[in-house]
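Q: 3D model of this:
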Amino acid sequence: MRRLTEVPLIRKRETVYAIASVLTALLISMACLTGPDSSPPPSAPWDPVDSAWKVIENLEYAYNTMDIDLYMSCFRDDFEFHLLWYNPHGCPAIQDSFWGYAEEEQIHQNMFEVVHAIELVITGSQESPWTGDSTGMSLQLPRTFDLKVYLDEAHTEGYRASGSALFICRQDTTDDQWYIWQWWDLSDTKEQTTWGALKEMFFY
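A: As a prediction, the model looks like this:
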């Protein structure tokens, strides 16, 4: 009966170390070939707008880039902007409490053509069903904002508004896209102006 030859323990360890070294070198070479995933995470502008929060991010992006087409694509045809009644600049009110899609478009066409730059930051992630819609198809998204509109290249002249806003968003059944149906201005009246009053400055 033949006896199995025992391999010394040291030789076994050397073999394991050699295999481990080869595997390590192989993994390093593969990493060098592929490299780390340095692609930026997805961000606005979103297309398709398949979630309510994406339409708010598109609105923020459109303001900062002063893109009127992207901005108006955020709204339903029956859109309403509801004013917080505060008018320190004496601008005539367009309506008693709200205006619609056409006025919103005219205001922002004028604004984006005249101002030099806009800085808008919208924060918040909360969303919940809006009880004001009997169909149960609308979501309310409360947000806080900080808006700066600069009239000159040096960014020394302009207006600032901040505070809160409530966006009522609804998904369109024809294209499954989300749009802003109603926008309620809840600006901080301690600031220089409100978002609604700032908009009214560009209605002419």
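Q: can we go C-alpha only for contacts and neighbour counts from here?
A: Noted.
Q: Distance of residue 146 relative to residue 71?
A: Per CA to CA, to the nearest Å, residue 146 is found 18 Å from residue 71.
Q: One more, so I can put them side by side:
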Amino acid sequence: MTITGLTADGLEKTKQSVLNAKSNAQVYTVHGDLRTTGFCEQLVQETVSRFGRIDVLVSNAGWSSAGSVYDQSVEVYQEIFDINVTPAVKLTKLCLTYLRQTKGTIVITSSHLAIKPSANFAYYCMSKAALDMFTRCVASEEGHNGVRINNVNPGLTDSGFPQKVLGEEKAAQIFEDSKNFPIARGADPSEIANVITFLAGNKSSFMTGSCVVADGGLICYNPL
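A: A predicted model of the protein is given here:
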């Protein structure tokens, strides 16, 4: 397994989590920024050099910034797409040759906000909707090559992401409000990881082009 991350500390924590779950796992880490020119290529090349093949690509990079379209600059829009969309496209293109050889799978992390609009998050919603459509299009192109691609669309998840985007106080309020959702809480990250594992493995062998919502019923929630 190759994992990459923006911070060395976060990357090491992820590596240790993998090793805690499976002590004999072969975990190769590549520290870097997926936005950096040539880094996606380096990541794929180093993975193939080390392991000789690619069986699964999981694209999980994401960022957001709260603000209205009126207030936020086009530069913010571009930054969100540069993080949320472009690396997923690049890595998919770079990995397809190897995935065709192994009849492999791709899993992309999208969001329930690809489906449900949210004020002050237009650019983020747009970026995730783009990933959903990208997945469907690649599925229609690559199925006959033996490559499957699916998305997971998580809802509110206690991954640290809400706190980074919204701040601790606002995030705490949203998690408190989640008691009103059909499943009265946010997700633990392991619950989303379970969906990703399912989509990456053979138990989902008849699925491609699917956008699997795992949001505890958040899309169904209506406060009225």
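Q: what TM-score comes out when they're superposed?
A: Between these two chains, after superposing, the TM-score reads 0.29 (TM-score structural alignment, normalised by the length of structure 1); 106 aligned residues with a CA RMSD of 5.9 Å.
Q: just to revisit the earlier point, in terms of packing, which of residue 146 and residue 71 of structure 1 has more residues around it?
A: Shown here are residue 146 of structure 1 and residue 71; by other CA atoms under 10 Å, residue 71 has more neighbours (20 against 16).
Q: Thought residue 64 was touching that one, still the case?
A: No. Assessed by CA atoms under 8 Å, residue 71 of structure 1 is found out of contact with residue 64, at 10.2 Å.
Q: need the helices for structure 2, in chain order.
A: Here structure 2 has its helices, by DSSP state H, at 8-21, 39-51, 74-84, 86-102, 122-142, 161-166, 168-177, 189-200.
Q: would you list the ones you listed in a markdown table and tack on mean neighbour count?
A: Formatted as a markdown table, the helices of structure 2 follow (neighbours: other CA atoms under 10 Å):
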| stretch | mean neighbour count |
| --- | --- |
| helix 8-21 | 14 |
| helix 39-51 | 15 |
| helix 74-84 | 17 |
| helix 86-102 | 18 |
| helix 122-142 | 20 |
| helix 161-166 | 15 |
| helix 168-177 | 14 |
| helix 189-200 | 16 |
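Q: export those to a markdown table and tack on distance to residue 108 of structure 2?
A: Listed next are the helices of structure 2 as a markdown table, based on distance: least, CA to CA, whole Å:
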| stretch | distance to residue 108 of structure 2 |
| --- | --- |
| helix 8-21 | 18 |
| helix 39-51 | 16 |
| helix 74-84 | 10 |
| helix 86-102 | 7 |
| helix 122-142 | 8 |
| helix 161-166 | 17 |
| helix 168-177 | 24 |
| helix 189-200 | 8 |
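Q: Whichever strand in structure 2 runs longest packs against which elements?
A: The single longest strand within structure 2, with elements called by DSSP state E, is strand 148-154. Counting by 3 or more CA pairs under 8 Å, 6 or more residues apart in numbering; DSSP states H and E, the packing neighbours recorded for strand 148-154 of structure 2 are strand 105-109, helix 122-142, helix 189-200, strand 211-214.
Q: related to what we said a few turns ago, which of the helices of structure 2 sits closest to residue 211 of structure 2?
A: helix 122-142 (6.5 Å; CA to CA).
Q: From the contact counts, what lies against the closest one?
A: Using 3+ CA pairs under 8 Å, 6+ apart, helix 122-142 of structure 2 sits against helix 74-84, strand 148-154.
Q: Same list, these, but as JSON lines with distance to residue 213 of structure 2 please.
A: Shown next, in JSON lines, are these (distance: least, CA to CA, whole Å):
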{"stretch": "helix 74-84", "distance to residue 213 of structure 2": "18"}
{"stretch": "strand 148-154", "distance to residue 213 of structure 2": "5"}
